[in-house]
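**Student:** My questions are about this predicted structure, shown below with the sequence.
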Amino acid sequence: MRYAIITGASKGLGEAIAKRLLMEEIAVISVSRTENEEIKQLAAEKGNYYKHYSCNLSIEEEVQEIFMLITHYIFLENPEEIFLFNNAGVIEPIHTVGNLDQTPIIRNIDVNLIAPILITNLFLKKAQQANTSLQVINITSGAAVRSIEGWSVYCSAKAGLNMFTQTVALEQAAAKSTHKIYALSPGIMDTKMQETIRSSSNEAFKELGHFKEFKEKSLLLPPEKVANALVDLALSGEAETGRIYNVNDLI
């Protein structure tokens, strides 16, 4: 059986990825603070394996505990292939440096960077021991390669995720491993994160007007379109390890 683990699967791109994978008859494990009832219902209708784990990805001890449980269960089943989607992300804090609060800074780095590193480390270790094929797909952002005023923490975390992706790919190549790790910058999608961005202030975020225009002019990508393109790539087996894909490469 093929398994997919998706962080942040309760909404947005994660939800769309989970639904598409269930349609492909791939077992789905959802990891987020709350469960998406539509995904649960779809899995029941399709007769597919599905399980949800509640986890706050900003708490490192909880990440370690939950993902130890997940890997223990999955590898007991001798999976044919595993897809790990490090999708969960947070944009806050949105403000200029000197006006940031400590707690949201730490939460941002924990969710956007530390959790994917911890989870990938654990899955690679288990996959190497079990000789199971693994694809790690990290959801990054255009903000990883472009400085945006008010987004210093988010930009830094996503830039770190890109470098982590590329470095792990080099290590796996040196080890002559067949495991793959790559990332996708999904563009500007119509998600809750965009709502959060639009609710910020001009003082905190100078590009606020542009992001409001994206919504007003219907320029936001549907998460389903991005998810379909990404899942097509993952299932094709043709993804290039170490590559940072842009959504425009795929659609």
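**Tutor:** Now that the structure is in, tell me what you want to look at.

**Student:** Please count neighbours and contacts with C-alpha atoms only from this point.
**Tutor:** Fine.

**Student:** can you give me the helices in the stretch 101-250 of the chain?
**Tutor:** For the stretch 101-250 of the chain, the helices defined by DSSP state H, counting those that start in this stretch cover 102-109, 115-130, 152-174, 192-198, 208-216, 223-236.

**Student:** any idea how far the closest residue to W151 other than its chain neighbours is from T241?
**Tutor:** Spatial nearest neighbour of W151, chain neighbours left out: I94 (5.6 Å); criterion: CA to CA, 6 or more residues apart in numbering. Separation of I94 from T241 (CA to CA, to the nearest Å): 32 Å.

**Student:** Could you do N162 as well?
**Tutor:** 12 Å.

**Student:** let's bring in a second one:
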Amino acid sequence: MKYAIVTGASRGLGAAAAEQLLSRNYHLIDVSRTGNDSLRKKADGMDGTYTHIRADLSSSEQAQSIIENWLTSIKSSSPEEILFIQNAGTVEPIEITGKLEIEKINHAVQLNYVTPVVIANTLIAHLKELDVRMTIVNITSGAADKPNHGWSIYGSTKAALNLFTETAALEQAELHPELKIISFSPSIMDTDMQQVIRSSSSDAFAQVERFQEYKKQGKLRKPEEVGSALVHLLMGGDLQSGKLYHINDLL
């Protein structure tokens, strides 16, 4: 059986990639707060299936428990492949240093960095006993490559995740050649995250007007377009573990 787990598949890129994977007959597990009725209906009558696991992914302990339990539950099914897309994340807090709230810092660091690391660590720890082909995709951002006014937390958590991905790939290259772990940068899309960005104040985010113009001028890609490109990349069979893939290089 082929399994695909997507965090944050309730909307945006997560939902778009998940829909593509259902069409390719993966058994889809949506790890999110709310689930996705559209994906559930799409799975009806298909070879693939849809399962929602409700989770607060800002709790790394809860995330680890969920993954441990899920891995235990699939051992008897002799899985052929596990594809894990770590999509859940937050751009908040959007604010300059000196005005950041501790609670929002902690939430973002947990959701954007700690939980993806914990999940990847848990998956890799079980890889030998499962004897399965595994791909882990960490969704990152161009904000990881350079400083952006008001995005110190978002950019730094994504930069840290990128380095973790490269390091994990280096460590596992000889131990588990059946494992691929990559970063994927989707650039700017027409999602709820963009709405949050556009609603920021110019004091908190100096480039807010530019992002508002992206929307007005129709320069935001649709999540469906990006999700399709990501799944096409994953199905290509020639992934380089540890690499950062940019959507602009694929479209």
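**Tutor:** The structure has been received and is ready for your questions. Quick caveat: nothing in here was measured; it's all calculated off a predicted structure.

**Student:** show me what contacts the residue minimising distance to the centre of structure 2?
**Tutor:** Nearest residue to the geometric centre of structure 2 (CA atoms, centre = their mean): N87, 1.7 Å. Contacts for N87 of structure 2 were tallied using CA atoms under 8 Å, 6 or more residues apart in numbering; they are 6-9, 13-14, 138-139.

**Student:** Closest to L71 of structure 2 out of the residues you listed?
**Tutor:** Distance to L71 of structure 2, by CA to CA, is smallest for V6 among the contacts of N87 of structure 2, at 14.5 Å.

**Student:** SS state for the nearest residue to the closest one once chain neighbours are set aside?
**Tutor:** Leaving aside its sequence neighbours, V6 of structure 2 sits nearest to I85 (CA to CA, 6+ apart; 4.8 Å). Secondary structure for I85 of structure 2, judged by DSSP: H, G, I helix; E, B strand; the rest coil, is strand.

**Student:** So which bits of whatever helix or strand L21 of structure 1 lives in are buried?
**Tutor:** Using DSSP states H and E, L21 of structure 1 sits in helix 12-23. For helix 12-23 of structure 1, burial by neighbour count (16 or more other CA atoms under 10 Å) applies to 12-22.

**Student:** Stretch 221-231 of structure 1 now?
**Tutor:** 221-231.

**Student:** And stretch 199-212 of structure 2, by the same measure?
**Tutor:** For stretch 199-212 of structure 2, a neighbour-count test (16+ other CA under 10 Å) marks 200, 204-205, 207-208, 211 as buried.

**Student:** equivalent range in structure 1 for stretch 85-95 of structure 2?
**Tutor:** Under TM-score structural alignment, the counterpart of stretch 85-95 of structure 2 in structure 1 spans residues 85-95.

**Student:** hmm, back to that, residues near the residue nearest to W151 of structure 1, how many?
**Tutor:** 23 (other CA atoms under 10 Å).

**Student:** and it, that one's in a strand?
**Tutor:** No. Assigned with three-state DSSP, I94 of structure 1 falls outside any strand and is coil.

**Student:** rewinding a little: look at N162 and T241 of structure 1 and report which has more neighbours.
**Tutor:** N162 (25 against 22).

**Student:** The more buried one: what's it in contact with?
**Tutor:** N162 of structure 1 touches 140, 144, 183, 244, counting by CA under 8 Å, 6+ apart.

**Student:** one more time with 10 Å, if that's ok
**Tutor:** For N162 of structure 1, the contact set (CA atoms under 10 Å, 6 or more residues apart in numbering) comprises 113, 138-141, 144-145, 156, 182-185, 242-244.

**Student:** Show the buried residues in these.
**Tutor:** Of the contacts of N162 of structure 1, these count as buried by 16+ other CA under 10 Å: 113, 138-141, 144, 156, 182-185, 242-244.

**Student:** Burial check on R33 of structure 2, number of neighbours?
**Tutor:** By other CA under 10 Å, 16 other residues sit near R33 of structure 2.

**Student:** And it, how close does it get to Q194 of structure 2?
**Tutor:** 20 Å.

**Student:** now swap in K146 of structure 2 and tell me
**Tutor:** K146 of structure 2 is 19 Å from Q194 of structure 2, by CA to CA.

**Student:** between those two, who's got more neighbours?
**Tutor:** Shown here are K146 of structure 2 and Q194; by other CA under 10 Å, Q194 has more neighbours (17 against 10).

**Student:** And that one, how far from L71 of structure 2?
**Tutor:** Using CA to CA, Q194 of structure 2 is found at 34 Å from L71 of structure 2.

**Student:** for V117 of structure 2, same thing?
**Tutor:** 17 Å.

**Student:** Please identify which of the two sits among more neighbours.
**Tutor:** Higher neighbour count among V117 of structure 2 and L71: V117, with 21 against 17, using other CA under 10 Å.

**Student:** doesn't K158 make contact with the more buried one?
**Tutor:** No. With contacts counted by CA atoms under 10 Å, V117 of structure 2 stays clear of K158, the gap being 11.6 Å.

**Student:** Overlap of the contact sets of the two?
**Tutor:** 138, 164.

**Student:** how about V31 of structure 1, what does it touch?
**Tutor:** Per CA under 10 Å, 6+ apart, neighbours of V31 of structure 1: 5-10, 14, 51-57, 63, 66-67, 70, 86-88.

**Student:** part of a helix, is it?
**Tutor:** No. Per three-state DSSP, V31 of structure 1 lies outside any helix segment and is strand.

**Student:** who does the helix holding L21 of structure 1 touch, helix- and strand-wise?
**Tutor:** strand 2-7, strand 27-32, helix 37-46, strand 81-86, helix 223-236 (3 or more CA pairs under 10 Å, 6 or more residues apart in numbering; DSSP states H and E).
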